[in-house]
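**Student:** could you work out the structure for the sequence below:
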Amino acid sequence: MATSAAVLSVRSLTRYGLGAPLLLVMIMAMVVLPLPPLALDAFFTFNISLSLVVLLAAVYAQRPLDFAVFPTVLLMATLLRLALNVASTRVVLLRGHTGSDAAGRVIEAFGQFVVGGSYTVGLVVFVILVIINFVVVTRGAGRVSEVSARFTLDAMPGKQMAIDADLNAGLITQDEARARREEIAREADFYGAMDGASKFVRGDAIAGILILFINILGGVAVGTAQHGLPLGEAFRNYTLLTIGDGLVAQIPSLLLSTAAAIMVTRVSAAQDLGSEVLRQVFSSPRVLGVTAGIVGVLGTIPGMPNLPFLTLAAVAGGAAWWMTRRARAEVVEEAEPEAPPHPREPELTWDDVQPVDPIGLEVGYRLIPLVDRTQGGQLMPRIKGVRKKLTQELGFLVPAVHIRDNLDLSPNAYRITLNGVPVGEAEVHPDRELAINPGQAHGRLQGLATKDPAFGLDAVWIEPAQREHAQTLGYTVVDAATVIATHLSQVLRTHAHELLGFEEVQHLLEVLGRKAPKLVEELVPRTLSMATVLRVLQNLLVEGVPIRDIRTICETLAEHGPRTQDPDALTGAVRVALGRAIVQGIVGGAAELRVATLDPALEQLVQQSLQVAGAGGGAGLEPGLAEQIHRGVSEAAARIEASGQPPVLVVGGAVRAWLSRFLRPSIPGLHVLAYNELPDGKQIRVVATVGQQQIAAG
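**Tutor:** Presented below is the predicted three-dimensional model:
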C-alpha cells in the first residue's frame, strides 16, 4: 500500500509539473535551514541511489538521444549534492565537538569504517578519488563533449542534404524526412547541452576539494576556540567528519561523471552497451588465444605469482577453444545437404516460355546481401519506395522490379533492364559509402574516385568512418543501396513512356470510369481507339508531362477526337489543356518564367520546311540551318540556366513537337513549350531570341 501511494504521488507531481519546482525548493531549504542528522542520512542515501540510477540509465540507453534529459538531470543532481555539502558543513561545524556521529550515521560510517578511522588514510583515499574524477573522467568527458558538439553542428548541413536526396529519390516519405530532421536537431541540442553540462561536473570536483580544506580548517578553529578542545582531538574529530562528508559526496560525483563520460562516448547507432562490449571485445577466439599464451608465459617466469597468471591463461584459452569449436559447428550446420538425384525432366510446354520482365535489376554476387532481407539488406524497401513515389508523380502504377543475381557481371556491378534490354549499368561498393559533390563541396577525400551513376556528378567511395567528415565538407553521403535506388529512379523516370502499355491504360480508364462513366464510354471506343489514347499518353510521358490528371486528358481527347485521329495533334491539344500544370512542374511557384524564342522569320522557315518534308520528319531543313538552330538554342539555354531557372524555349504550336524531338535529346533539361500552353497568370520574360544569323539578347 505504501509503495502504491508513493507511485501515485510521483505520478501526480509529474502530471501537474511540480517535480522540478519541489526539488529546487528542497535544495534551497537544505542551504538555508539547519537539518537534523537523521535527515542528512536520508538525503545522503537518496543522493547515492540517484547517482546509481542515472549511471545505470546511461549504461542501458540504446542511444544517447534515448536519455536526452540527461544534461538537466546532471545539473539537478549536482545542485542537490552541493546543497547537501552546505547542510552537512553547517552540522559538522556546529556539533562536531560532540563526537564522530554528530553529522549522522552515513558520514560516521564513511569516516570510521570505510577508511578505518584514520584521517591520514581518509585524506589519501579522498585525494585519489578527486584525481580520478577531476583529472581522468571529468577532463576526458569534457573534451569528448566539446569535440562531439562541434562535429555534430558541422555535419548538420550534410545530413540535411542527405535527407533531401533520399526524399527526392523516393526512398523516404515526407513524414520520415520530418522525423529525421527533428532527430538531427535533437542530436545537436543534446551534444550542445552535454558540452555545457560537463562544465558543471568539473566545477563540482573543484568545489569538493575546496570544501574539504575549508571544513578542516574551520572545524579545527571552532573546536579549539569555541569548545576548548585540544588541538589534536579537534583535528582528529573534524578531519574524520570532513573526510566522511567528502567521501559521501565524492562517490556520487564520480558515478555521475562516469555516466556523463559514457553518454558522450556512445555512438549514435541503437545498441546495448553491455552486449556490444562483449561482442566487439571478447568475440574473437584469436584474441583470447594470443592473450592466453602471453599470460601463460608470464606465469612461468620465476618469481611471478604463478597461480593467478596460469589460472587466467587457462580460462582465456578454454574460452578461445570453446568459441572456435562453436564456430565450426555452426559452419557444419549451415552446409547445404547433399542434393537428391535429379528426377526425370518433364516435357517442354508453353509454360516454359518466360515473359520478359518490364523492369529488371541484375546484381553481382557481392551485392546479393543488399537485396537479402535475412542479411539486413535495405535495397528491397527502398525500391518499393521508388515505385511508390514514381507512381504518385507519373500517374500510373509502375510495374514491379524483378531482381536476380547474374554471375556474368563483375562482383560489385549491377544492371538495370527494361523489357529485357539493358538501359543502365554501374558498380558500387557495399562496404563503402558514396560521397557525392553537389557542386559546393570543398576539400578532398581519400577513396575511390568515380561518377554518380544517376546524375554523373563527381563522387568518391569512402570508408564509413569518413561519413561525418565528408558531410562537414559539404558532400552528400549515401550508402550503396541508396545509390542503386536513385539510379533506378532516374532510369524509370526517363523511360516512363516505355512502361505504359494497354493494360495500364485500361486500368486508368476503369478507375476514371467509376467517377465519370459517361466520359469513358464516349471516348473509347466511340471516339478514339485504345491505341490512339495510349500513343497520346506516351507522348506526354516522353516530354516529362505526368498523366495524373487523366480526367482532363480524356475530356480533351473526347472534344478533339471527332476532328482528328492524329496522335501528335491530339497531344498538342492535351498539352494546351494541361498548360498550367506543365509550367507549374517546370518553375514551381515562381512568379516569372524566363524563356527563349525563335525569330519569327526563322520559325516560319522551319514551318515551311516541315510542310515540304511531311508531318513526320525534318528532312527538308538544311543541315547548316539545323546546326545553327541547335547552337543558338544551346547558348540561350545556358544563359537561362545561369540565372537559376530551367531552360525553356517557346515556339508556335505547329513546330513545337518537331523542335522538341530535335533539341531535347542533346540539350539536357530543355523544355519546349507552345505559346498557347502558357497560362494567363504567369509573367513571361524573353531573355534570348534565336535568329537565323545570330543570337540576340531579348
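
**Student:** from here on, just use CA atoms for contacts and neighbour counts.
**Tutor:** Noted.

**Student:** strands of this protein, residue ranges please.
**Tutor:** Assigned by DSSP state E, the chain shows strands spanning 359-363, 401-405, 413-418, 421-427, 433-436, 448-451, 458-462, 476-479, 592-598, 648-651, 671-674, 683-690, 695-697.

**Student:** number of nearby residues for the closest residue to Tyr365 other than its chain neighbours?
**Tutor:** Nearest residue to Tyr365, sequence neighbours excluded (C-alpha to C-alpha, 6 or more residues apart in numbering): Pro411, at 5.2 Å. For Pro411, the neighbour count with other C-alpha atoms under 10 Å is 17.

**Student:** Gly439 and Leu448: what is the separation?
**Tutor:** 18 Å (C-alpha to C-alpha, to the nearest Å).

**Student:** when those two are compared, which one has more neighbours?
**Tutor:** Leu448 (13 against 10).

**Student:** so how far is Met156 from the residue lying closest to the more buried one once chain neighbours are set aside?
**Tutor:** In this structure, Leu448 finds its nearest non-sequential neighbour in Trp461, 4.9 Å apart by C-alpha to C-alpha, 6+ apart. Separation of Trp461 from Met156 (C-alpha to C-alpha): 21 Å.

**Student:** who has more neighbours out of these two?
**Tutor:** More crowded of Trp461 and Met156, by other C-alpha under 10 Å: Trp461, with 25 against 20.

**Student:** isn't that one right up against Glu427?
**Tutor:** No - with contact defined as C-alpha atoms under 8 Å, Trp461 does not reach Glu427; the gap is 10.8 Å.

**Student:** and the nearest residue to Leu55 once chain neighbours are set aside, how far is that from Arg664?
**Tutor:** Excluding its sequence neighbours, the residue lying closest to Leu55 (C-alpha to C-alpha, 6+ apart) is Ala259, at 4.8 Å. As for Ala259, its distance to Arg664 is 61 Å (criterion: C-alpha to C-alpha).

**Student:** run this one through as well so I can compare:
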Amino acid sequence: MITAVPTLSKNPLQRKAGTMLVVAFLGIFAVLLIPLPTFLMDLLITVNVSISLLILLSTLSANRPLDFSTFPTVILFTALFRLSLNVASTRLILLEGDAGSIIRSFGDFVVGGNYVVGTVVFLILIVIQFAVITKGQNRIAEVAARFTLDAMPGKQMAIDADLNAGIISNEEAKERREDIARESEFYGAMDGAGKFVRGDAVAGLIITAINILGGILIGSIQRGMSVGQAMQTYTVLTVGDGLVSQIPGLIVSIAAGILVTKAASKVDLQEEISEQIAGEERTLFLAGLVLWAIAIVPGFPFVPFSILGTGLILYSRRKKTPGQEGPEVEEEEDEGPQSEEEELEELLRVDRLGIEIGYRLIPIVDPGKHGGLLEHIASMRKQFAASTGMVVPPIRVKDNIQLEPNEYRILLMGQEIGKGELRAGQYLAIDPTGNAPAIEGTDTVEPAFGLPAKWITEGQKEQAEIMGYTVIEAPNVLVTHLTELLKNVSHEVLSREDVQALLDNLKKTAPTIVQDTVPGVLSVSQVQRLLSNLLKEQVPIRNLALILEAASDTFADTKDLGQVTEQVRLRLSRAITEPLVDKDGTLHVATIDPKLEGSIAQALTGAGQPGGGGVLEQGALGRFVETTAEILAELVKQGHPPVLVTRAALRPLLAEAILGAVPGSAVLSYQEISHLKKIDVISQIGLEGAAA
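**Tutor:** The predicted model follows:
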C-alpha cells in the first residue's frame, strides 16, 4: 500500500516564487528589445526604486550577513534590471525626445532644469558610488572572504569540540557546519557581485555620455534644433535618466556595504547602533557641551548648535531620571543556620559524581550566566544519554578552599578520578595539526587528551581561530574532560536505581519484553551487571529492548553473565562497529597471528593446572600486551580508532588485559565484524612481536 507523505504547506507567494523569478528575467530581456510606452517606463522606474529601498531596509533588519544570503544574486538581478531600463529610456529619449514623467521630473525639479547643475550632481553621485562606496565594499568583501576561508578549519574543530562536550546536538552541529559553508560561499559571491555594482556605475557614466552626444546630433541634424536647444533638451533628459538609474544603484551599493561590514549580532543594526552610540549618558552629555561651546564662538550660527546641544544634554539627563537608577535587588531572606541534624546528614552524603573547584573558578559556575559550567554540564548529560543510552546522575559542583585557586577535581563516589587547571575568562587554544604559527599564551596541557595547548585571552581568540587553532572556552574544557572520564567509568556509575528507571521508561513503549524478562528471567541486579559489562567496553545500551531479548534467549542455555554478555554483543554488533568505521565504511584493525592465538588459548586454559601455561609463561602475556598497546597507538597516529580483532573465545579475556593498557580501545571478535564488507588489517601481532 502506498501512502502519501504530508508536506508543509506554503503560502501562495512562496508557491509562485519560482515562476515569478522566471517571468522577471524574461521581462528584463523584453525591456531590452521591445520599445516601451512612457507610462510603462514610469511604472518600471518606480519598481526599480521600490526594489532598492526594500533591499536597503532588509539589510538594516538583518542580524547577520547570512540572514540575507541571496544578496549577491539580488545584486546581479538589480544591475541587469537597471541596465535594461537604461537601454529602454535611451531609446525613448533619442526617438521621441520624451522618456516619461519621472525622468522629466528628475531633470526639471531635482536639478532645476539646468543641465550643467544636473551634470555636476550626476558626476558627484558617480564619484561617491564608484570611488567610495563600491571600492570600499569590494575591499571589505575580499578581506572577509579570505579571513572566512582561513578561519574555517578552526570553526569546524570548535563545533566538533562543542559536540563532543555535549554543548550542542548533532542537528545543531550539522546546522553550524552548513552555516560555515554558506558563510564562505556568501563572502566569495559578494567579492564577485561587487564587480557588477562597479561595472554598473561605469556603464551608467558611459551611457550618459553617449546619450548626450547622440541627442545633440539627432536634435541638430534630424529635428532642426539649434545646438544649444538640442543640448538643453537632451542633456536635461539624459541627466534625469542617469539620476533615476544611479540613485537606486547607490542605495543598493550602500546596502551591500552595510551587509559586509555588519558583524553577527542578536539584534538588528538600528538597535545595535542606537545602543552603542546613544547608550552612554556621559558621551551624550559631553557632546552637548561641545556643541554649546561651538555655538558661543563668534561668527558661528548660534541657533542650530545650541538647539542640538540642548537636545543632547536633556536626552542624557532623561536617561537618569529618578526611579530609573537601575533594577532593585531583592533581598533574600536569611534561612538561618542549618540544624545539627542536617549538617550531619550532609557530611554523610556521598555524591556519585561531583566536581570541586578552586575559588578563582567560582565565576564560571554562575547559574544565571549563559554558557556557564552548569549549562555545559546539562547539555553534556543530554548528549551522553543520547549517545550511550545511560542517564548521567546529577553532578554536584562545589568549591574547595584546599584546592589551588585555578584547580578542579572530578570525583566518583567521593574519590578523585581526574583533575586539571582552568583560567576563568580565558580560552584554551589547541593546535590540531602541529603546524600552526606560534601564538602568545600560557603553556598548559589539555586535560582530556593530554595535548599541548595555551591559555589565551579573549582578545586573542579571533586571531587564534584564523591561524588554525581550535579555541575552547574554559567551562567546555572541564566538561570535555568530564565526558572522557565518564566513558571509562560509566559502568561504575550505573546503579540499580538507574536500571529500574530505564526499565520503567522502556515499559511505556515495549511492555511485553519487560514483563517477560524482568524479574521472570533476569533480576534488576543481573540486568545492571549485564549493562555494566557493556558500558565497560563503551558499548551503547540505547537499544535496551534488543539487549533484554538477547539476554532472555541466552539465559535459557546458560546462567553465566559473561557468556550472556558475549551473545548480547553479537546482537549489537552493528551498533558496536558503527562508531569505529571510517566514512567509507572501512574498519581498520590489528589482528593476532593464529599460532599466537593458539598459544594464548593454551596458556589461559592451562592456567592453574600443574605444568599448565604453555608458551606464554614467564611474563610473555605481559610482553604481548605491551606490543599490542604499541600497535594500537600506531593505529591512533594514523587517524583510526584502536581496534584489535581476535577469536570469540579469547575476546573477553584479552579485552580485560588490553583495556587496562589502552583505555578507549576496542577488542572485537571475528563474529562481531562479519557483517562488514571492508576490513583493513593494518598490522598482525606474531610470536616475536608485530608483523606489519
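
**Student:** can you pull the TM-score for these?
**Tutor:** Taking TM-score structural alignment, normalised by the length of the second structure as the basis, the two superposed chains have a TM-score of 0.82; 666 aligned residues with a C-alpha RMSD of 4.1 Å.

**Student:** circling back: right, so of the strands of the first structure, which gets closest to Pro340 of the first structure?
**Tutor:** strand 401-405 (24.0 Å; C-alpha to C-alpha).

**Student:** in that closest one, which residues are buried?
**Tutor:** 401, 403, 405 (16 or more other C-alpha atoms under 10 Å).

**Student:** before we move on, back to that, residue in the second structure matching the residue nearest to Leu55 of the first structure?
**Tutor:** Counting by TM-score structural alignment, Ala259 of the first structure corresponds to Ala255 in the second structure.

**Student:** make sure that match is actually in contact with Ile51.
**Tutor:** No - taking C-alpha under 8 Å as the contact criterion, Ala255 of the second structure and Ile51 are not neighbours in contact, 11.8 Å apart.

**Student:** higher neighbour count, the two?
**Tutor:** Taking Ala255 of the second structure and Ile51 together and counting by other C-alpha under 10 Å, Ala255 has the greater number of neighbours (25 against 17).

**Student:** can you pull the contacts of the more buried one?
**Tutor:** Applying C-alpha atoms under 8 Å, 6 or more residues apart in numbering to Ala255 of the second structure gives the contacts 55-56, 59-60.

**Student:** quick one: the longest helix seen in the first structure to the second structure mean distance?
**Tutor:** Ordering each helix of the first structure by length in residues (DSSP state H) puts helix 174-225 first. Helix 174-225 of the first structure, aligned to the second structure and superposed, deviates on average by 2.0 Å (mean C-alpha distance after the TM-score superposition for the first structure).

**Student:** packing partners of that helix?
**Tutor:** In this structure, helix 174-225 of the first structure makes packing contacts with helix 70-95, helix 139-168, helix 231-265, judged by 3 or more C-alpha pairs under 8 Å, 6 or more residues apart in numbering; DSSP states H and E.

**Student:** of these, which approaches Gln608 of the first structure most closely?
**Tutor:** Evaluated over those, closeness to Gln608 of the first structure peaks at helix 139-168, with 42.7 Å, by C-alpha to C-alpha.

**Student:** list the contacts for the residue most central in space within the second structure?
**Tutor:** Here the mean C-alpha position of the second structure is nearest to the C-alpha of Arg176 (C-alpha atoms, centre = their mean), at a distance of 3.1 Å. With contact set as C-alpha under 8 Å, 6+ apart, Arg176 of the second structure has these partners: Ile159.

**Student:** circling back: quick one: the residue nearest to Leu55 of the first structure from Gly196 of the first structure, how far?
**Tutor:** Distance of Ala259 of the first structure to Gly196 of the first structure, given as C-alpha to C-alpha: 15 Å.

**Student:** same thing with Gln271 of the first structure?
**Tutor:** Per C-alpha to C-alpha, Gln271 of the first structure is found 25 Å from Gly196 of the first structure.

**Student:** and if you look at Thr324 of the first structure?
**Tutor:** Using C-alpha to C-alpha, Thr324 of the first structure is found at 47 Å from Gly196 of the first structure.

**Student:** Arg15 of the first structure now?
**Tutor:** Counting by C-alpha to C-alpha - Arg15 of the first structure and Gly196 of the first structure are separated by 29 Å.

**Student:** higher neighbour count, these two?
**Tutor:** Under the criterion of other C-alpha under 10 Å, the comparison of Arg15 of the first structure against Gly196 puts Gly196 first, with 16 against 10.

**Student:** quick one: map that one onto the second structure.
**Tutor:** Using TM-score structural alignment as the criterion, Gly196 of the first structure maps onto Gly192 of the second structure.

**Student:** and the spatially most distant residue from the centre of the first structure, how far is that from Ala42 of the first structure?
**Tutor:** Going by C-alpha atoms, centre = their mean, the residue of the first structure most distant from its centre is Gly228, 69.4 Å out. Separation of Gly228 of the first structure from Ala42 of the first structure (C-alpha to C-alpha): 31 Å.

**Student:** just Thr324 of the first structure next, same as before
**Tutor:** Separation of Thr324 of the first structure from Ala42 of the first structure (C-alpha to C-alpha): 52 Å.

**Student:** Ile586 of the first structure now?
**Tutor:** From Ile586 of the first structure to Ala42 of the first structure the distance is 71 Å (C-alpha to C-alpha).

**Student:** kindly report the same for Ala102 of the first structure.
**Tutor:** 15 Å.

**Student:** who has more neighbours out of the two?
**Tutor:** More neighbours surround Ala102 than the other of Ala102 of the first structure and Ala42, with 21 against 13 (other C-alpha under 10 Å).
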